[in-house]
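S.K.: how does the following fold in three dimensions:
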Amino acid sequence: MRKSQQVHELIKNLALALGRAGDGSSDFDLNPDVQLPPSRKLRPAGVLIPIIAHPDGPRVILTKRSSALKHHPGQIAFPGGKVDEGDAGVVAAALREAHEEIGLPPNVVRVIGELPNHETVTGFQVTPVVAIVEQAFEVRPEPGEVAEVFTVPLAHVSDPANFVVQGRRWRGQRRYYYTVPYGPYYIWGASARMLRSLADRMTE
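M.R.: As a prediction, the model looks like this:
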């Protein structure tokens, strides 16, 4: 399949998937005993799910966070972060952060749509922004935040059969979460949950 045809089919399939109805998600989805305060205030954030065309099929760009970071060191994450005062919204925040973290220029990104919001244990309401990277770019990891930039096949992370529920002790209780490992990369937590939301919509 020619690259242009692959991109056209990819955009069509993603648009259909993102147009399907569905609830938001949270880090507590698999832990129904957790009681969240109804008056809690969540901080808005945006992450980019950047997808690139590849001869072997589309691939998703992910990052490995620096081990020196205070929060979530060494974890696999999408480029993104909290909405700053100067951002026009969550999409602008996701694009800005992707530029800062991995050197992805906003002008080579075509935003396809958004997944429903995801609530994190750290008090953020994250909007996952799904986009196509239309041109090659020079990857420049931000040294203070990003240890590595890598890609995984979209086919792998959009197949619900590749997701596994695992658990660990957290704040004195057993906490369960999604994982979708790929090679040496242990993708889990919020990133895996957002990918599971995309996978569910792409396989409906």
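S.K.: C-alpha only now, for contacts and for neighbours.
M.R.: Will do.
S.K.: the chain: helices as residue ranges?
M.R.: Assigned by DSSP state H, the chain shows helices spanning 3-18, 90-102, 154-157, 189-202.
S.K.: give me the residues contacting the shortest one.
M.R.: Going back to what we said before, that points to helix 154-157. Residues outside helix 154-157 that contact it (CA atoms under 8 Å, 6 or more residues apart in numbering): 51, 57-60, 162-163, 180, 182, 195-196, 199.
S.K.: hmm, back to that, relative to residue 144, which of the helices of the chain is closest?
M.R.: Nearest to residue 144 among the helices of the chain is helix 90-102 (9.1 Å), distances taken as CA to CA.
S.K.: to compare against the first, here's the next sequence to fold:
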Amino acid sequence: MAVDPEPSSDYDLNRDIALPADSLRAAGVLAAFHEDDGRLILTKRASGLRHHPGQIALPGGKVDPADADEIAAALREAREEVGLDPAQVDILGTLPPHRTVTGFAVTPVIGIIRGPFQPRPEPGEVEEAFALPFAHVADPSCYRIERRRWRGGWRSYYAAPFGPYYLWGATARILLGLARRIAA
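M.R.: Got it, this is the predicted structure:
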């Protein structure tokens, strides 16, 4: 299986759409797997949010001025969104940034959650916190290409649905990059 040699993008499957010319804002997301069984913590964004309401996402967000880097942003956001204490996370590393249609360069931070952890969703941002099994996340064959109408044309994207959860778009593309690295 091929490993992504460069940063991924929401445009990977849509080469006819140009990346935004302006600078991208730095962000970090945390792909945190629990040491006991490898389950990955994800969120369903609150339906009242302005951006990406109701979508499945990794905990994370933009780098704030007080954050040292994307890793610090991902850990801070995971604490805010699901109550994960940064002291419980062993950082394994990062993947190349993923460029989004919304103007972010999102650095995926990979970590292991140590000890007991029960997610506590922050009601203003997170409708639900849940876990997906490692076997689903880490298997490249669980990801498929789908498409939908977007801005007057067709846009293709990756999806990896699991039960009631429709994992797609940037989150699916980031996790597919990880799955490809694991399988390599």
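S.K.: report the TM-score for the pair.
M.R.: Remark: TM-score between the superposed chains equals 0.95 [TM-score structural alignment, normalised by the length of structure 2]; 182 aligned residues with a CA RMSD of 1.2 Å.
S.K.: picking that back up, I'd like the contacts of helix 154-157 of structure 1 as JSON lines, with distance to residue 155 of structure 1 appended.
M.R.: As requested, the contacts of helix 154-157 of structure 1 are arranged in JSON lines below (distance: CA to CA, whole Å):
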{"residue": "51", "distance to residue 155 of structure 1": "11"}
{"residue": "57", "distance to residue 155 of structure 1": "8"}
{"residue": "58", "distance to residue 155 of structure 1": "8"}
{"residue": "59", "distance to residue 155 of structure 1": "8"}
{"residue": "60", "distance to residue 155 of structure 1": "9"}
{"residue": "162", "distance to residue 155 of structure 1": "10"}
{"residue": "163", "distance to residue 155 of structure 1": "12"}
{"residue": "180", "distance to residue 155 of structure 1": "12"}
{"residue": "182", "distance to residue 155 of structure 1": "11"}
{"residue": "195", "distance to residue 155 of structure 1": "11"}
{"residue": "196", "distance to residue 155 of structure 1": "12"}
{"residue": "199", "distance to residue 155 of structure 1": "9"}
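S.K.: could you flag which of these are buried?
M.R.: Buried members of those, scored by 16 or more other CA atoms under 10 Å, are 51, 58-60, 163, 180, 195-196, 199.
S.K.: dump these to TSV, plus distance to residue 26 of structure 1.
M.R.: Written out in TSV, the entries for those read as follows (distance: CA to CA, whole Å):
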residue	distance to residue 26 of structure 1
51	23
58	26
59	24
60	21
163	16
180	16
195	12
196	11
199	16
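S.K.: follow-up on the earlier one: can you put the helices of structure 1 in CSV and add distance to residue 76 of structure 1?
M.R.: Converted to CSV, these look like this (distance: least, CA to CA, whole Å):
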stretch, distance to residue 76 of structure 1
helix 3-18, 22
helix 90-102, 13
helix 154-157, 13
helix 189-202, 7
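S.K.: and residue 75 of structure 1, which of those helices is closest to it?
M.R.: Across these, residue 75 of structure 1 has its closest neighbour in helix 189-202 (9.1 Å, CA to CA).
S.K.: what range does that closest one cover in structure 2?
M.R.: Across structure 2, the stretch matching helix 189-202 of structure 1 (TM-score structural alignment) is residues 169-182.
S.K.: so what corresponds to residue 138 of structure 2 in structure 1?
M.R.: When structure 1 is aligned by TM-score structural alignment, the residue opposite residue 138 of structure 2 is residue 158.
S.K.: was I right about its match contacting residue 192?
M.R.: No - with contacts counted by CA atoms under 8 Å, residue 158 of structure 1 stays clear of residue 192, the gap being 10.5 Å.
S.K.: of those two, who's got more company?
M.R.: Neighbour comparison, residue 158 of structure 1 and residue 192: the larger count goes to residue 192, with 23 against 20 (by other CA atoms under 10 Å).
S.K.: that one: what's it in contact with?
M.R.: Applying CA under 8 Å, 6+ apart to residue 192 of structure 1 gives the contacts 178-180.
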